[in-house]
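>>> I need the structure of the sequence given here:
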Amino acid sequence: MLIEHINRRLRELDATASRRRLRETATPCGPNPRLSDGTDLLSFCSNDYLGLANHPQVVQALADGARRWGVGSGASHLVSGHSLAHAALEARLASWMAPHIPGAQALLFCSGYMANVALMTALGDAQTTLFADKLNHASLVDGALLAKAALQRYPHGRLDTLERQLQACSTPLKLIVTDAVFSMDGDLADLPALLRLAEAHDAWLVLDDAHGLGVLGARGHGALEHFGLHSERLIYMGTLGKAAGVAGAAVVAHPTLVEWLVQSARPYIYTTAMPPALAHALDQSLALIEGEEGQARRRHLQGLIARLRQGLERLVAMHPNLALPPSDTPIQPLLVGSNPRALALGAALQARGLWVPAIRPPTVPVGTARLRFTLSAAHTEAEVDRLLAALGEALQELPA
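Reported below is the predicted structural model:
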């Protein structure tokens, strides 16, 4: 009965062109992967925004870390798995956020998903209301649903609605929860305005900066540096598997909040700590991000973003059934409408040697299926031009 039920559900996915499929790569992360079947592609799929996932210094740091620390932590942080490598990485991240969060302390997690679920469930008790943007990442949504707090969602970016919700709220504790860079549209939340609302209504601002850390800010310190924000009310989550190129995540906040996470966050307490070798590699990655090389990579990345957007804008002008939402980040979505149309366009690009994901519901709202281009500092201008030329050809072939 169970197998029959699941097979029926899978056929339903097939009927709406919604089934996802795995692909195996046979090369390290980079713009030019080879698939397991030997196919060579030019990829615009990765979140490796600064091209650090295969950076020689980061690779060497991981090897050095493995020689010093071995390949596993052996236990959760609270048992015996917390090493000097973890502590050093937490100290570096706390120093990054110290200008923005008074007394900032950092706490490592194995993934951004776990960090967000930990935040929502540890802070979202019965005395709390969570106010969440409707386009928040799934990890924030799932964490909010698991929490004991009341949940109110506001339409994407509609701070007027959020303000009314805050005014009407009677719970003692209030948490505004938002992505900094929204992962499917690439737009930035109005964090200064959100912080003003938090201060005006005695609320706290929980910020998921998964796609901003390393990319935004003069030194790559993320969205708080980009906007120049400073407040005790900020609770920051940064992912370390995207622009930082490795794995894991960290929450940075007031020391009392971090201590409460240590004592109560189940995804922290009941999980084996990340291997200390990864923490060792991440320390090198963060050093690159805030140094001269990181600055140069961000400048190059911004040039690629501008080049891609100019080309996409020209194509949208020629094909009015497409839409290009505003985004100044490495995430550039081209909305094409239906699932079959998005899949067909992605397949046409792959036939030309390009790998671009077709993003479909439920990841995005129905009717907004899209191609999602993500840029890396490892890309070249010539590769962006190749993408635009191939996309122009594919659009000419696609039925209106």
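
>>> going forward, measure contacts and count neighbours with C-alpha atoms only.
Will do.

>>> Which strand or helix spans L391?
Element membership for L391 (DSSP states H and E) is helix 381-397.

>>> Go ahead and name everything in contact with that helix.
Contact partners of helix 381-397, identified using CA atoms under 8 Å, 6 or more residues apart in numbering, comprise L42, L304, R307, L308, G311, L312, L315, L345, A348, L349, R352, L354.

>>> Quick check: S231 touching I101?
Yes - contact criterion CA atoms under 8 Å: S231 and I101 qualify, at 5.5 Å.

>>> Just want to know which of those two has more residues nearby.
I101 (24 against 16; other CA atoms under 10 Å).

>>> which SS state does the more buried one fall under?
Look at I101: counting by DSSP: H, G, I helix; E, B strand; the rest coil, its state is coil.

>>> For L257, see how far away it is.
When distance is defined by CA to CA, to the nearest Å, I101 is 12 Å away from L257.

>>> Alongside the first, I'd like the structure of this one:
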Amino acid sequence: MSFEFINTHLQARLHDALLRKRHQVQHATARKITINNKTYLNFASNDYLGFGDNAIALNELPALGSHSSALVTGYQVQQHALEQYLCAQLGYEAAMLFSSGFSANSSVIKALFQDKTVAQHSAVFQDKLNHASLIDGALHANAALIRFNHNDMNHLRARLEKSTAQHKLIISEGVFSMDGDKAPLSELLALAKQHNAWLMIDDAHGFGVLGKTGLGSCEALNTEQLPELLVITFGKAVASSGACVLGSKHFIDYMLQFNRDYTYSTAMSPLIAGLTLARIKAIKTADDKRAKLKANISYFKQLAKQHNIAVMESSTAIQPIVLGCAEYTLNVANKLKKYGVWLTAIRPPTVAHNTARLRITLSAAHTKHDINHLVNSLVGALV
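Purely as a prediction, here's the structure:
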């Protein structure tokens, strides 16, 4: 029977406690979420600063749709203004917007290594915990894919020294989405310079939160130190959607010629671009929200330690508890729902086999009472 493998694979996922389902959300904020008419404390959102509920006022509302590709008639003043602002703030010459972070990450790598004639002279070095979009981009690029152990600079150095590639691209996340730890940015930059390689940083979970004014993992760097490629997304701390790739004018001009996702996709909505720019300007001065988030992270870690809850080493809003077994992790997540806590059970293939986890995300919107309830619920569920 045709396509019977579909049912076979679905049954296998169900048997292994790995079957994924969607939940229809009736209402959600960084603090609370309502599903099936029941409201939970929300510890699964990436709205780290709690900006999602804040209204944005614009003097004039742009059009909802851009109506075409950016290379046809879709590149409008709102997209240009957002790109220029980000370039000025982050220290880059040029930028290009994408409608999703996944598209930005994967397409940039594919486009950079689109030339088959240089494939044998090209290599992409990726942290083993990099996001699926980064791995997928490299798998479809005309370059060798070389993985190095997570945040292991000695392993990366050995890989670079062994490589004979002329064109080398090192890729890391600024803040790792499933572990919550940060990349050793200064060491990555030093290794890239030493081996005549480019560095690409995906700062999806750092932008808006890290840095003195929320500009992310690279804010403290001067212009001469910046990674050659920086990807930021707007669906986390910015509480919007879409992404931006920043680099030299030369590089962005190259992307405009060879990036198929950009060429053949309808451009980002002018309305989204205008609203996102206004939100980023607000983030620049959101020192109180960043301070509140930092305090909440510290408070949660303190309580977790008091109750012997083994949280991973992370100083960011992402606080994972690795439980190992996928079925057990799913059961704990379901128990937490009974306590009024919404948490996601992260299971393979999103994370490695035997590393299923509860991915707790904290927000500036959470109160101490919320965090107390979370920890008490974890104590009751982790039995």
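
>>> TM between them?
Once the chains are laid over each other, their TM-score by TM-score structural alignment, normalised by the length of structure 2 reads 0.95; 378 aligned residues with a CA RMSD of 1.5 Å.

>>> Mind telling me what G222 of structure 1 corresponds to in structure 2?
Mapped onto structure 2 by TM-score structural alignment, G222 of structure 1 lines up with G216.

>>> could you list every residue that touches the residue lying closest to that match once chain neighbours are set aside?
The spatially closest residue to G216 of structure 2, leaving aside those adjacent along the chain, is F207, at 4.0 Å (CA to CA, 6 or more residues apart in numbering). Listed by CA under 8 Å, 6+ apart, the contact set of F207 of structure 2 reads G214, L215, G216, S217, I232, T233, A237.

>>> Tell me which entries of these lie within helices.
Among the contacts of F207 of structure 2, none falls in helices (DSSP state H).

>>> Keep only these that are still in contact in structure 1, please.
Of these, the ones still in contact in structure 1 (both residues aligned by TM-score structural alignment, their matches' CA atoms under 8 Å) are G214, L215, G216, S217, I232, T233, A237.

>>> Which one (most neighbours) among these?
Highest neighbour count within the kept ones among the contacts of F207 of structure 2, by other CA under 10 Å: T233, with 29 neighbours.

>>> how about the strands in the stretch 101-250 of structure 1?
With DSSP state E, counting those that start in this stretch as the criterion, the stretch 101-250 of structure 1 has strands at 105-109, 128-133, 150-154, 173-179, 204-208, 234-239, 249-253.

>>> These into CSV, with extra columns for distance to I3 of structure 1?
Formatted as CSV, these follow (distance: least, CA to CA, whole Å):
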stretch, distance to I3 of structure 1
strand 105-109, 35
strand 128-133, 36
strand 150-154, 35
strand 173-179, 37
strand 204-208, 37
strand 234-239, 36
strand 249-253, 36
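
>>> Give me the buried positions along stretch 269-276 of structure 1.
Neighbour counts over stretch 269-276 of structure 1 (16 or more other CA atoms under 10 Å) mark I269, T271, T272, A273, M274, P275, P276 as buried.

>>> Restricted to helices, list those residues.
Residues of the buried residues of stretch 269-276 of structure 1 located in helices (DSSP H): I269, P276.

>>> these two touch, right, H150 of structure 2 and Q126?
No - applying CA under 8 Å, one finds H150 of structure 2 not in contact with Q126, separated by 9.0 Å.

>>> more crowded one of the two?
A direct count of neighbours by other CA under 10 Å for H150 of structure 2 and Q126 places Q126 higher, at 24 against 16.

>>> Could you check which residue of structure 1 pairs with that one?
Using TM-score structural alignment, Q126 of structure 2 lines up with A132 in structure 1.

>>> Identify the residues contacting its match.
L151, Q152, R153, Y154, I176, V177, T178.

>>> Next, the contact list for the spatially most central residue of structure 1, please.
Taking CA atoms, centre = their mean, the centroid of structure 1 lies closest to A210, which sits 3.5 Å from it. Contacts here follow CA under 8 Å, 6+ apart; on that basis A210 of structure 1 touches G112, D179, A180, V181, M237, G238, T239, L240, K242.
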